[in-house]
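Asker: give me a model of this one.
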Amino acid sequence: MTRERWIWVGVVTLFLLFGVALYFAVTALSQQPATPPQKKQQIISLVKPPPPPPPEEKMEKPPEPELQEEVEIPELSEMPEEIPELGDEPPPGEQLGLDADGSGGGDAFGLVARKGGRGLLSGDPMAWYAGRLQDCINDLLQDKESIRTVGSYRVDLRVRGRSDGSVEVKVVSSTATDELLDHILTQFDRPIRCNVDQPPQAQGQALKITLIGEGRD
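Answerer: The predicted structure is shown next:
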């Protein structure tokens, strides 16, 4: 084969190859869409959750009623069937005092001297007798300045009168100091004589007498 013929064969082959390549290129381009597809927008709707339920109201318990203590009311004592008749004695005075003529501002124990004064134990012969014994002991202690000028005190005595007029004294309780109480007791180291007639029912009986000092000068 001559040289010119080989050149023509090569040129024809190139044109064929070029035509095939062009054909495939045009075919590929024709299959693609002219415009790219648009992206679709997705709409998402948010649903609000329901509101939470209101908090439950706690019912407060009412305060329990306080238990009241039961108070026992003492029963009233029955009235005596017979009421003793009042004697012909004058009515007692309103103030406690010594049944004597009034003089001065009272004794060392705050008892005012006044005629017809009401005794501490008035009402019967035993009360009269106890009042006289108390007056006797008051007079004894009133003469002692060391006892009359001290502070306030209270001494409970148990007194027993004898038929000869002497008096036996025993201390039951006292708010006085030990020194003052010893000084008071020294006044009774020997029997006290009180010119008081002892009623028959007072024989051998002990009477309680209270001495109250107010610390007067």
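
Asker: alpha carbons only for contacts and neighbour counts from here, please
Answerer: Will do.

Asker: which residues are in contact with residue 159?
Answerer: With Cα atoms under 8 Å, 6 or more residues apart in numbering as the criterion, the residues that contact residue 159 are 167-170, 206-209.

Asker: any figure for the gap between it and residue 133?
Answerer: To residue 133, residue 159 is 8 Å away according to Cα to Cα, to the nearest Å.

Asker: what of residue 148?
Answerer: Look at residue 148 and residue 133: by Cα to Cα, they are 19 Å apart.

Asker: compare these two (neighbour count), which wins?
Answerer: Taking other Cα atoms under 10 Å, residue 148 and residue 133 do not tie; residue 133 has more neighbours (24 against 19).

Asker: what's the helix or strand for that one?
Answerer: Secondary structure from DSSP states H and E places residue 133 in helix 125-142.

Asker: would you mark the buried spots in that helix?
Answerer: By neighbour count, with 16 or more other Cα atoms under 10 Å as the criterion, the buried positions of helix 125-142 are 126, 128-138, 141-142.

Asker: give the other helices and strands that it contacts.
Answerer: With contacts defined as 3 or more Cα pairs under 8 Å, 6 or more residues apart in numbering; DSSP states H and E, the secondary structure elements packing on helix 125-142 are helix 145-148, strand 206-214.

Asker: this one as well, want them side by side:
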Amino acid sequence: MLTSALAGLGLGLSLIVAIGAQNLFVLRQGLRREHVLAIAVICTLSDALLIVLGVSGIGLALHALPQLVTLVRWMGAAFLLGYSAMALRRAVRPTGAALRVRAAGTSPAPGGTAVATRTALAPAVLTCLALTWLNPHVYLDTVFLLGSVASTHGAGRWAFALGAMVASALWFFSLAFGARLLGRLLATPRAWRVLDAVIAVIMIALAVHLAFPG
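Answerer: Alright, predicted model coming up:
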């Protein structure tokens, strides 16, 4: 069970750390110190629900059709390798779209000091929900991929799911509340390239383990 939980933790972190619109929004809210707790809770609970849907739905389908386990394992491995290739590409040739993060919504005051316009809670929550639930990749990653990999752990699939949920909570709360520190650390293209390189290595290792579990 502990091995399954750690595997879920590792895969969950590997998937969720990838640079994306949702993460940048959470980071932005953290930099602005606006509704940080609400945003972190929404992201964490959304991920938890998606993980449960994936583990229960895919798990039941594979239980009824055990011959699909091998197919799912190889499909998952192929997807992870594709994901690692994209991360490697970002590490080698960064696009620059997500390399520098600044607090948005600021304008220079007469004395040269930036003045932030505070965003209301409702628009921030709606934006967070939209970035989470209207993103097609979240279903591919969280529902299909995590659910499929969890099914290969048999009786330990819910421990795997729990590990993935813990990874989600750790990431979103760390990103939201540690945003100011992370904003400084990830303020250079080199930092993002190192992060993407680490993600690629983890993805490759997970793909190999998934394809050859013995």
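
Asker: need the TM-score between these chains.
Answerer: The TM-score (TM-score structural alignment, normalised by the length of structure 2) is 0.29; 85 aligned residues with a Cα RMSD of 4.2 Å.

Asker: wait, which of the helices and strands packed on helix 125-142 of structure 1 is closest to residue 10 of structure 1?
Answerer: Ranking those by their distance to residue 10 of structure 1 (criterion: Cα to Cα) puts strand 206-214 first, at 161.8 Å.

Asker: now the angle from the closest one to helix 125-142?
Answerer: Between the direction of strand 206-214 of structure 1 and that of helix 125-142, the angle (axes from the mean of the first three to the mean of the last three Cα atoms, to 10 degrees) works out to 40 degrees.

Asker: please name the nearest non-neighbouring residue to residue 2 of structure 2.
Answerer: Closest residue in space to residue 2 of structure 2, ignoring its immediate chain neighbours: residue 159 at 7.3 Å, by Cα to Cα, 6 or more residues apart in numbering.

Asker: tell me what the host helix or strand of the one you found is packed against?
Answerer: Under DSSP H and E, the secondary-structure element containing residue 159 of structure 2 is helix 157-177. With contacts defined as 3+ Cα pairs under 8 Å, 6+ apart, the secondary structure elements packing on helix 157-177 of structure 2 are helix 2-16, helix 21-32, helix 36-64, helix 146-151.

Asker: ok, the residue nearest to residue 2 of structure 2 - contacts?
Answerer: 1-2, 4-5, 8.

Asker: drop anything exposed from the residues you listed.
Answerer: For the contacts of residue 159 of structure 2, a neighbour count by 16+ other Cα under 10 Å gives the buried set as 4-5, 8.

Asker: mind checking the SS state of residue 115 of structure 2?
Answerer: Taking DSSP: H, G, I helix; E, B strand; the rest coil as the rule, one finds residue 115 of structure 2 in the strand state.

Asker: burial of it, as a residue count?
Answerer: By other Cα under 10 Å, the burial measure for residue 115 of structure 2, its neighbour count, is 12.

Asker: from memory it sits against residue 107, does it?
Answerer: Yes. Contact status for residue 115 of structure 2 versus residue 107: in contact at 5.6 Å, counting by Cα atoms under 8 Å.

Asker: between those two, which contacts overlap?
Answerer: Going by Cα under 8 Å, 6+ apart, no residue sits against residue 115 of structure 2 while also sitting against residue 107.

Asker: verify the assumption that residue 84 of structure 2 is located in a helix.
Answerer: Yes. Using three-state DSSP, the secondary structure at residue 84 of structure 2 is a helix.

Asker: look up how far residue 78 of structure 2 lies from the nearest residue in space to it that is not next to it in sequence.
Answerer: Nearest non-adjacent residue to residue 84 of structure 2, counting by Cα to Cα, 6+ apart: residue 200, 4.1 Å away. Here the distance between residue 200 of structure 2 and residue 78 of structure 2 works out to 13 Å (Cα to Cα).

Asker: neighbour count: those two, which is higher?
Answerer: Per other Cα under 10 Å, whichever of residue 200 of structure 2 and residue 78 has more neighbours is residue 200, with 26 against 17.

Asker: give me the distance between that one and residue 207 of structure 2.
Answerer: Separation of residue 200 of structure 2 from residue 207 of structure 2 (Cα to Cα): 11 Å.

Asker: same question, residue 125 of structure 2
Answerer: Relative to residue 207 of structure 2, residue 125 of structure 2 is positioned 35 Å away (Cα to Cα).

Asker: these two: which has the busier surroundings?
Answerer: Neighbour tally, residue 125 of structure 2 and residue 207, criterion other Cα under 10 Å: the higher count belongs to residue 207, 24 against 16.
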